[in-house]
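# Mind looking at a prediction? Sequence and model below.
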Amino acid sequence: MDTDPKSIDADNGLDTNLTITYTSSDSAVVSITNGTYLKIEGAGSATITASQGGNVDTGGRYNAATSVTKDVSIGKASQSIVTSAGGTTLPNLTKDNGDFPFPPAVKSVDGSGADTGLTLTYSSSNTAVIDVNGINLEPKGVGTATITVSQPGDTNYDAATSKSFTITVTEKSPYSDSVPGLVMWLDGKDINGDRLAESASDFLTGGKVGSWADRSGNANTRSQAHSSKQPTYSTGGGLDFDGDDYLTGSLPSSLSG
C-alpha cells in the first residue's frame, strides 16, 4: 500500500517536494518497498516512522521535520483445506487390503486459493483399517475408517477448519485383472504361456525368465529393461515318499545329489 504522506511548508502549507523516509520497527510484519510502499509480510504489529531530514545542509531553506509514527497491526490470514484440484469436499476412497501407503490428495490454501505450504495433520478413527504414518495413510485391514484432516496454523495463519472423509478397505481380489492399469504379469506356473509345465529350458542362460506372456489378451508387448531383476529358476533338493516309505531319526541338515 502507498504511504502517501508528504512534507509541507509550515508557513504556507505548500508541498515542499522533499522525499519522506520510512522505517519499520519489524520488517517481518511490515517492510518498506521502493522507499514509499508498505508491504505486509506477516501477522503482528509494527511501528512505521516517517521522517524528513530537511535540506539546509545542501543549501535549502528547510530544517528537519518532526518525525511522525503510526502503529500498524496485521491479523493472521485464514486458510482452508481443499483437494489438490481445489475442491472443497474431500471425496471418500476405496482401497484394497495390502495397497501401498499413499499421501492424500489434499492441501491448505489461503483466501486467494494459493497454497500455504503448511503441513497437514491426519488422524484415523480406526488404525486397524487405516494407519497414519506422517503424511501417508496405510491400509492395514478390511473395514472403514474416518480420516480427519487438520492444520493448526502458524504465526501467519489461523487454524483451518478440520475436514474428514472415509476410506473403505476391501480384500484384494485374487484375480490378476482386478488391479487397475495392470496389462502384463508373470504367470508363475506358465511363464512362457505355452500351457506346459516349466523346465530349465524355459529360462535364459543364468536362470533369468526368458518369456513374458500377455495373459490379458490385449496383445501387449513385453519389455525387459532390467534383466538383473528378473525372477530366477532354481531347483531345490528334496525327498519323495510314496505310501510305503518313511524316515526315522533326525532330519538331515542338507540334501545333495
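Sure thing, it's come through. Numbers count the residues shown, from 1 in each chain.
# use CA for all of it now, contacts and neighbours both
Noted.
# end-to-end on stretch 148-164?
End-to-end distance for stretch 148-164: 4 Å, by CA to CA, to the nearest Å.
# Oops, could you answer that again for stretch 32-39 instead?
6 Å.
# So which other helices or strands are in contact with the helix or strand containing residue 69?
Using DSSP states H and E, residue 69 falls within strand 68-74. Strand 68-74 sits against strand 44-51, with contacts defined as 3 or more CA pairs under 8 Å, 6 or more residues apart in numbering; DSSP states H and E.
# okay, pairing it with this:
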Amino acid sequence: MYRLSELPMEILYTIMECLSTEDILMMARLNTWYGYHLSWILSERIERHVRQDGWRIHIDILAKTHIQKTVATNDNRLKLTPPFTEELLLLSEYSGVINPYTLTLEFNLYPVDENGLDTVLHSKQIERSNVKRMFRLKTNIDIVAYFAQISTNNRRLQHVNQAGAAAIAMKEKQKGKKKIHPSSHNCLVARMGKGFNIQYKMFNMRDINSNEDMSNLAGRFRNDFEQSRIEHVGMTDRYIDSIAVITFDKLHVSPEWWVNQMKMPTLNSNSSDLNSCGFSSGFF
C-alpha cells in the first residue's frame, strides 16, 4: 500500500489544495511529518481567509483606574473612587508565522484606522499602549475579542461574533517599603479562551524615561487623569509616584479555534443588531 508521504511534495500540495481548511488541519494533526509539511499550506489558507474572505480579529480594551482610599470605619474598608477610563481599539494582521509543530498561528496587533475596518501598519508602539497607574491605585483591564468578516468588495461588515474575553487586574506589589515594579523583559499572556491568547508587555518607569514616545504618553495620561479627578472626584492631591505602560503586541490562536470561529452562527451587520449587542462604535 502506498502512503501519501511517499508522493512528491508538488503532488501532495496539489491534493491538499482540493481539501477544506478543516480537512487540511485534520491531516496536519496526524503526526509531526504531516504537521511540518502541511503547516505551509495551512498558513497560506489562513492568509487567504484574511486577504480574500475578510476574516479578522478585533480587540477592544477598556481600562478603568480607581484611587484606593481607606475609609475610617470600624473595619477600615477600602473605597474606590469613580473610575478614569481609557479605551484602546486594535485589529489583528496575520504575520504569516505558524509553528510547524504546534500549528499555532501568530497575529500582530495594530491600531485601527478611522473607518474601523483596517489596520494602521506604520504605527508606533505607543498607539497600541495604555498607561497604568500603580501606586495607591487599582486598574482593571477588560479585553473583549470579536471575530468578524469584512467584505473585500465594498468594505462593509458582514458578520461578527464575540470570540473571547479576559480581565486583568493591575496592582503594584510591595515588599516592605520597597516598591516592586513590573519588568518589560518578560512577555505576559492574557488567556482569552481555549486556543486563544493575547501577548502583552509591561514597561516600568526606567523604560518609560528612556523612551521619548513612552514619556509623552505617560505625561498625557497624568494630565488627563488629574483633570478627570478634579472635575468628577473633587480631589487635587497627586498620585504620580509610579507609572507603568502596558503594550499589546501579538495574539496567538490555534487553527482549530480559527476554523470553529468561521463555522459559528454569525450576526448580520445591520445597525439595530449591532447596537443592541453593545458593540463598540469605534469598530463598527
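Here it is on my side, so go on. Not measured: the values here are computed from a predicted model.
# Just give the TM-score of the two.
Here the TM-score for the pair of chains, by TM-score structural alignment, normalised by the length of structure 1, is 0.25; 90 aligned residues with a CA RMSD of 4.6 Å.
# And the helix or strand following the strand holding residue 69 of structure 1, what does it pack against?
Going down the chain from strand 68-74 of structure 1, the next helix or strand is strand 79-83, by DSSP H and E. Contacts defined by 3+ CA pairs under 8 Å, 6+ apart place strand 79-83 of structure 1 against strand 106-110.
# so what secondary structure elements neighbour the strand it packs on?
Using 3+ CA pairs under 8 Å, 6+ apart, the elements in contact with strand 106-110 of structure 1 are strand 79-83.
# C-terminal to the strand it packs on, which secondary structure element comes first?
Later in the chain than strand 79-83 of structure 1, the nearest helix or strand by DSSP H and E is strand 93-96.
# buried residues in the strand holding residue 69 of structure 1?
Within strand 68-74 of structure 1, no residue counts as buried by 16 or more other CA atoms under 10 Å.
# could you give the angle of that strand to strand 44-51?
160 degrees (axes from the mean of the first three to the mean of the last three CA atoms, to 10 degrees).
# What is the neighbour count of the closest residue to residue 30 of structure 1 other than its chain neighbours?
With CA to CA, 6 or more residues apart in numbering as the criterion, residue 30 of structure 1 has its nearest non-adjacent residue at 4.7 Å, and that residue is residue 40. Residue 40 of structure 1 is flanked by 17 other residues according to other CA atoms under 10 Å.
# Verify the stated contact: residue 40 of structure 1 with residue 32.
No. Contact criterion CA atoms under 8 Å: residue 40 of structure 1 and residue 32 do not qualify, at 9.1 Å.
# The residue nearest to residue 174 of structure 2 when sequence neighbours are not counted and residue 267 of structure 2, how far apart?
Of all residues not flanking residue 174 of structure 2 in the chain, residue 180 sits nearest, at 5.7 Å (CA to CA, 6+ apart). To residue 267 of structure 2, residue 180 of structure 2 is 45 Å away according to CA to CA.
# What of residue 138 of structure 2?
36 Å.
# who has more neighbours, the two?
A count of neighbours by other CA under 10 Å puts residue 138 above the other of residue 138 of structure 2 and residue 267, at 20 against 15.
# which element follows the strand or helix carrying that one toward the C-terminus?
In the assignment (DSSP H and E), residue 138 of structure 2 maps to strand 137-150. Sequence order places strand 157-170 as the next helix or strand after strand 137-150 of structure 2, per DSSP H and E.
# And the contacts of that following strand?
132, 134, 138-151, 190-193, 196, 261, 266-269, 284 (CA atoms under 8 Å, 6 or more residues apart in numbering).
# Next, the angle from it to strand 137-150.
160 degrees.
# how about strand 157-170 of structure 2: buried residues?
In terms of neighbour count (16+ other CA under 10 Å), strand 157-170 of structure 2 has its buried residues at 157-167, 170.
# Redo those residues as a markdown table? Include distance to residue 212 of structure 2.
Putting the buried residues of strand 157-170 of structure 2 into a markdown table (distance: CA to CA, whole Å) gives the following:
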| residue | distance to residue 212 of structure 2 |
| --- | --- |
| 157 | 37 |
| 158 | 40 |
| 159 | 40 |
| 160 | 38 |
| 161 | 38 |
| 162 | 36 |
| 163 | 36 |
| 164 | 34 |
| 165 | 32 |
| 166 | 30 |
| 167 | 29 |
| 170 | 24 |
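# Mind picking the one among the residues you listed that's closest to residue 255 of structure 2?
residue 163 (14.0 Å; CA to CA).
# and the gap between the closest one and residue 56 of structure 2?
Using CA to CA, we find residue 163 of structure 2 at a distance of 11 Å from residue 56 of structure 2.
# circling back: could you flag which of the contacts of strand 157-170 of structure 2 are buried?
Buried members of the contacts of strand 157-170 of structure 2, counted by 16+ other CA under 10 Å: 132, 134, 138-151, 190-192, 196, 261, 266, 269.
# Let me see the contact set for the residue lying closest to residue 69 of structure 1 once chain neighbours are set aside.
Nearest residue to residue 69 of structure 1 in three dimensions, chain neighbours excluded: residue 49, at 4.4 Å (CA to CA, 6+ apart). Contacts for residue 49 of structure 1 (CA under 8 Å, 6+ apart) come out as 22-24, 67-70.
# ok, so of these, who is nearest residue 124 of structure 1?
Residue 124 of structure 1 has its nearest neighbour among the contacts of residue 49 of structure 1 in residue 24, at 45.4 Å by CA to CA.
# How many residues are close by that closest one?
Applying other CA under 10 Å, we find 20 other residues in the vicinity of residue 24 of structure 1.
# what's the closest non-adjacent residue to it?
The shortest distance from residue 24 of structure 1 to any non-neighbouring residue, by CA to CA, 6+ apart, is to residue 48 (4.7 Å).
# my guess is that neighbour meets residue 37, correct?
No. Counting by CA under 8 Å, residue 48 of structure 1 does not reach residue 37; the two are 11.2 Å apart.
# Looking at those two, which is more packed in?
Counting neighbours by other CA under 10 Å for residue 48 of structure 1 and for residue 37 shows that residue 48 has the greater number, 22 against 15.
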